[in-house]
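Peer 1: quick one, what's the 3D model for this:
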Amino acid sequence: MDFSIALILSQDGITSGAIYALLAFCILLVFTVTRILLIPIGEFAVYGALTMAALQAGQPTKIVWLLCGLVVINLFLDLYAHFRHRQQLLWKRHAVMLMYAAVVSAAMYWLPLASLSTLSQIILTLAIITPLGPQIYRTFFQSLVAAPSLVLLIVSIAVHVSLVGTALLIFGPNGAQTTPFSDRTFEVGSLLINSQTLWIIFTFFALIILFSYFFNKTLYGKALRATAINRMGARLMGISPIFAGKITFTFAAFIGGLSGILIAPVTTLYYDSGFLISLKGFVGAIIGGLVSFPVAALGSLVVGLVEAFSMFWASDYKEIIVFTLIIPFLLWKSFTTRNTEEEDE
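Peer 2: Presented below is the predicted three-dimensional model:
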């Protein structure tokens, strides 16, 4: 290996590491606020990538029917809770969601998808993927808001399996790769930097700055921070855990879908690619102790670099090498963390 090859591998590692860091951020955000280990985060990325590929091919995708189905199911769930347990039914919210799903579905079948600009295709893709987050939370997790962490983990695994099967039905077994946002390259010494890499890095920093402002300066962001620090105290102060769960799943679906759109031009994604992607983000989150995002981002960067160099030296064992990174950190946590019972809430 010479220096130029090392630079190319480092560029690939940083690109992948930025994507893993975004997914690690989603895992940390959802876990600290809701205690849900979001295993299906990779499916949001795959849905975003494959939906974008379908739009570029000019083919309407059936994923809009998944969104419509979840909206209708959640309407019936709320109707049941209203008549069975006398819970308040927010008619306006359901009417808005039904109208939104109808408009998005109509846009999918009536617009000239292949002729749209790249920005319009990205917006339409995110308009479909982002609402899946809160709808999935309402369908599978809202009634389990006070359940033990083990129950939430089991449900999360079941949701992951369901979404993988749904992706096979919607997108089929063939992989897809989208066209890059730009074909330009920039020469820095002996290294040619792909413009798609710059887009990924720029988006990563832009999202981090945006969410840093949100959590530090806005009322909703401070409410989520309070829920992450002390769920019981936040509940006593009037912060709804259901609202917190829905908004964190919305953020996770948005970031996951955007991550898939960003990485699709540089790698081919299949309906079942989400599990490996989410696992690598999970490794970064574990390195951060499921608490610290800066450490998790650094860990995700290490994961991306190790993956890139492992692909060069031992491509057959790159997944094994990447996932063994988690072992030293688990051992360190086991030796430095006291055994305490889970706090009852």
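Peer 1: rest of the way, CA atoms for contacts and neighbours
Peer 2: OK.
Peer 1: elements contacting the longest helix anywhere in the chain?
Peer 2: In the chain, assigned by DSSP state H, the helix with the most residues is helix 3-34. Where contact means 3 or more CA pairs under 8 Å, 6 or more residues apart in numbering; DSSP states H and E, helix 3-34 is packed against helix 41-56, strand 191-194, helix 195-217, helix 219-229, helix 241-263, helix 274-287, helix 293-313.
Peer 1: the same query, at a cut-off of 6 Å, please.
Peer 2: Packing contacts for helix 3-34, counted by 3 or more CA pairs under 6 Å, 6 or more residues apart in numbering; DSSP states H and E, involve helix 219-229, helix 241-263, helix 274-287, helix 293-313.
Peer 1: here's the other one to compare against:
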Amino acid sequence: MDATILGFLLLDALQNGVVYGLLALALVLVFAVTRVILVPIGELLMFAPLSLVWLHGGKLPGTLWLALALGLLWALLSRGRGSLLPLGLGALLFLLALLGLQLPLLAYPAAVLLVVYLGLATYRVFFQPMREATVLAYLIMAVGLHVAYQGLGLVFFGPEQYRPAPLLSGEVTVGLSWQGVLVLLFALSAVVALYLFFRFSLFGKALLAAAENRLGARLLGIRPEEAGMVAFAIASFLAAVSGLLLAPLINAAYFMGFMLGLKGFVAAILGGLLSYPVAFLGALLVGLFESFTSFYASAYKEALVFLLLVPALFFQSLKARAVEE
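Peer 2: Got it, this is the predicted structure:
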């Protein structure tokens, strides 16, 4: 291995690692607040660029009708004044999607809003009614939604892979495009924004309170259900923008989100599904490990990456046993 190959591998590790890091942050946030392991986050990530391709092609994506259908169920479950939010957001989403058919630039915010709305509706329709369920029950529901959303992705978009046009064309240097720089800048800005959000904003402190002690947060007037909505909105937003920025580099297809989400889950496990900084550092480690194993043992790349789960889970089990004793 010479210096050129080493540089390529490090750039690839950084580019992939920050995306895994954003997914890991989203998974940790959702789990800390709601105890839901958001398995279908990979599908949400892929739905954004695939919906964008459909809008740029002059067609309304099937994900729009899925989101509006779940939004209608959300409104029915909310009843009364609570139904105004899903109905208003649904109307705004449909209007923005129609405008996105005519104005390509508006297709980007339309795709992001679609995924955020779908994430919110998913929480309200499927998880919030299970508010007293166990983590295992949440996990079973999340796996079922992953299978359903992946199957619907095949129905909506077909088996082909698509590559949206990059927002910025050209290369900064060999191995790093301007689109890759956008990915890095978004990851950096997202990490800083999340830090400021949790450190200084009232909503951020309420989320931390709900994550630390749900009963205590409820006694202080913080509704865990609303905290869960905010957590799902942030996670869906991170997934949507990450998908839009990443798709011009790696293509987008209905089946690709699962592997990306799973690697984000590996990073989140390295952080114990609790620590945001450790989860992000774990994601960089996953990206580095994946990059070098793809060079030395490409046939076993995925298996070796997931092998990182074994020592992480073993360490978590030892730590849990020590706490019990």
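Peer 1: quantify their similarity with the TM-score.
Peer 2: Here the TM-score of the superposed chains, computed with TM-score structural alignment, normalised by the length of the second structure as the reference length, equals 0.94; 324 aligned residues with a CA RMSD of 1.8 Å.
Peer 1: returning to what we had before: mean per-residue distance, the longest helix of the first structure to the second structure?
Peer 2: Average distance between helix 3-34 of the first structure and its aligned residues in the second structure, after superposition and using mean CA distance after the TM-score superposition for the first structure, equals 0.6 Å.
Peer 1: which bit of the second structure covers that helix?
Peer 2: On the second structure, the counterpart of helix 3-34 of the first structure by TM-score structural alignment is residues 3-34.
Peer 1: how far off centre is that stretch?
Peer 2: 12 Å (CA atoms, centre = their mean, to the nearest Å).
Peer 1: just to revisit the earlier point, got the helices and strands packed on helix 3-34 of the first structure as JSON lines, with mean neighbour count and distance to F83 of the first structure columns?
Peer 2: As requested, these are arranged in JSON lines below (neighbours: other CA atoms under 10 Å; distance: least, CA to CA, whole Å):
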{"stretch": "helix 219-229", "mean neighbour count": "18", "distance to F83 of the first structure": "30"}
{"stretch": "helix 241-263", "mean neighbour count": "24", "distance to F83 of the first structure": "20"}
{"stretch": "helix 274-287", "mean neighbour count": "25", "distance to F83 of the first structure": "38"}
{"stretch": "helix 293-313", "mean neighbour count": "22", "distance to F83 of the first structure": "42"}
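Peer 1: got CSV for those helices, with distance to S334 of the first structure too?
Peer 2: Below are those laid out as CSV (distance: least, CA to CA, whole Å):
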stretch, distance to S334 of the first structure
helix 219-229, 22
helix 241-263, 29
helix 274-287, 12
helix 293-313, 18
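Peer 1: to V188 of the first structure, which of those lies closest?
Peer 2: Of all these, the one in closest proximity to V188 of the first structure, counting by CA to CA, is helix 293-313 (19.6 Å).
Peer 1: how far does that closest one sit from the chain's center?
Peer 2: Distance, stretch centre to chain centre, for helix 293-313 of the first structure: 18 Å (CA atoms, centre = their mean).
Peer 1: which residues touch whichever helix or strand comes after it?
Peer 2: Sequence-wise, the next helix or strand downstream of helix 293-313 of the first structure (DSSP states H and E) is helix 318-323. Counting contacts by CA atoms under 6 Å, 6 or more residues apart in numbering, the residues outside helix 318-323 of the first structure that touch it are E307, S310, M311.
Peer 1: aligned to the second one, what sits in the second structure?
Peer 2: When the two structures are superposed using TM-score structural alignment, S310 of the first structure falls opposite T293 in the second structure.
Peer 1: ok, now how distant is the closest residue in space to its match that isn't next to it in sequence from F292 of the second structure?
Peer 2: Using CA to CA, 6 or more residues apart in numbering and skipping residues adjacent in sequence, the residue nearest T293 of the second structure is K301, 5.5 Å away. Distance of K301 of the second structure to F292 of the second structure, computed by CA to CA, to the nearest Å: 9 Å.
Peer 1: next one: L23 of the second structure
Peer 2: Distance, L23 of the second structure to F292 of the second structure, by CA to CA: 21 Å.
Peer 1: and if you look at L25 of the second structure?
Peer 2: Distance, L25 of the second structure to F292 of the second structure, by CA to CA: 24 Å.
Peer 1: ditto for I41 of the second structure
Peer 2: Applying CA to CA, the value for I41 of the second structure to F292 of the second structure is 26 Å.
Peer 1: same check, this time on V19 of the second structure
Peer 2: Spatial separation of V19 of the second structure from F292 of the second structure under the definition CA to CA is 17 Å.
Peer 1: how about R35 of the second structure?
Peer 2: As defined by CA to CA, R35 of the second structure lies at a distance of 33 Å from F292 of the second structure.
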